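Asker: Pasted the sequence and its predicted model underneath.
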Amino acid sequence: MERAVTYSVVARKKPNDLEGSAKYYALAQARGEMGIREMADRIQQMCTVTRADTMAVLISLGTVMRDGLCAGEIVRLGDLGSFQIGLNGEGSATEEEYHTGLIKKAHINFRPGADLSDILTSLSYERVPVKPKKEE
């Protein structure tokens, strides 16, 4: 299995600097996708559980994580990492003036654990052409 992260080089301008020149940056390019069925197949090959058992656990994991996050819990998956709800919105001048209408949206924060953080120190990179944009 190829272990290099593929990237393309793209020009980017600072949004607030209309007259400035663009600089070139690396943009990670995905090689494909791995869905829940493929994960179940790969897990089945590594241990004694069947693909069906693995699928059941992975699907249930999503439901349990959703329930925990909606209840305001931090969901910890051991060395894989943790998930927690975060909020974006407007501020108020005083604590007393703050109300929930100032919350504009929620998002999910992911903090990688040791298993995922460790891979970031040993990546290799391979330059590939820029992917063409999909036509609508």
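Answerer: That came through fine. Residues are numbered from 1 along each chain as shown.
Asker: only C-alpha atoms for contact and neighbour calcs from this point on.
Answerer: Will do.
Asker: Grab the most central residue of the protein for me.
Answerer: The residue lying closest to the centre of the chain (CA atoms, centre = their mean) is F110, at 7.0 Å.
Asker: another one to put next to it:
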Amino acid sequence: MILHEIKKIVMRIGKNKGKTMYFASPLPQDRTTTRQVEDYIINLTSLSRSDIRSCITALAEVLRNEMLAGHAVDFADLGSFKLVSIGKQVEKEKDVSAETLKKARIQFFPRAELRAMAEKVQRIIQKPDEKE
């Protein structure tokens, strides 16, 4: 579930310049801590907390090392992490260089099951008079 609140903004440019426009803005989400994730896995498996922590630490290390080497990293049913860096558009081929590349960023590409779950998530807008 994603909760939203209604916010307003006075438009400074475009066809609605000077008008007050309203939009739904997501409220901060609760965060599941690493310890809560560990507890969840402990209840689902026969692993100990130290085994789980070792596994999470190792996965993070593998992800760092493989991405630094320029590899995409696949995490089974979750999806894959990839480094992405695209080039800025320039007028002449000879002007394309490392300096025209945008800063690299990490992108996560979820598997179809996760994408389908995201489509089904409940979205709620809290209106000011309904907050209680």
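Answerer: On my side now, so go ahead. Note that the structure is predicted; figures quoted are calculated from it, not measured.
Asker: Quick check: the residue nearest to the centre of the first structure is in a helix.
Answerer: No: applying DSSP: H, G, I helix; E, B strand; the rest coil, one finds F110 of the first structure to be strand, outside a helix.
Asker: Quick one: map it onto the second structure.
Answerer: With TM-score structural alignment as the criterion, F110 of the first structure lines up with F108 in the second structure.
Asker: How about R31 of the first structure?
Answerer: In the second structure, R31 of the first structure lands on Q29 (TM-score structural alignment).
Asker: Helix or strand: which one has its match?
Answerer: Counting by DSSP states H and E, there is no helix or strand that carries Q29 of the second structure.
Asker: how close does the nearest residue to the match of F110 of the first structure once chain neighbours are set aside get to T45 of the second structure?
Answerer: Leaving out its chain neighbours, the residue that sits closest to F108 of the second structure by CA to CA, 6 or more residues apart in numbering is F81, at 4.6 Å. Separation of F81 of the second structure from T45 of the second structure (CA to CA, to the nearest Å): 25 Å.
Asker: ok, these two, which is more surrounded?
Answerer: For F81 of the second structure versus T45, the count of surrounding residues by other CA atoms under 10 Å is larger for F81: 18 against 10.
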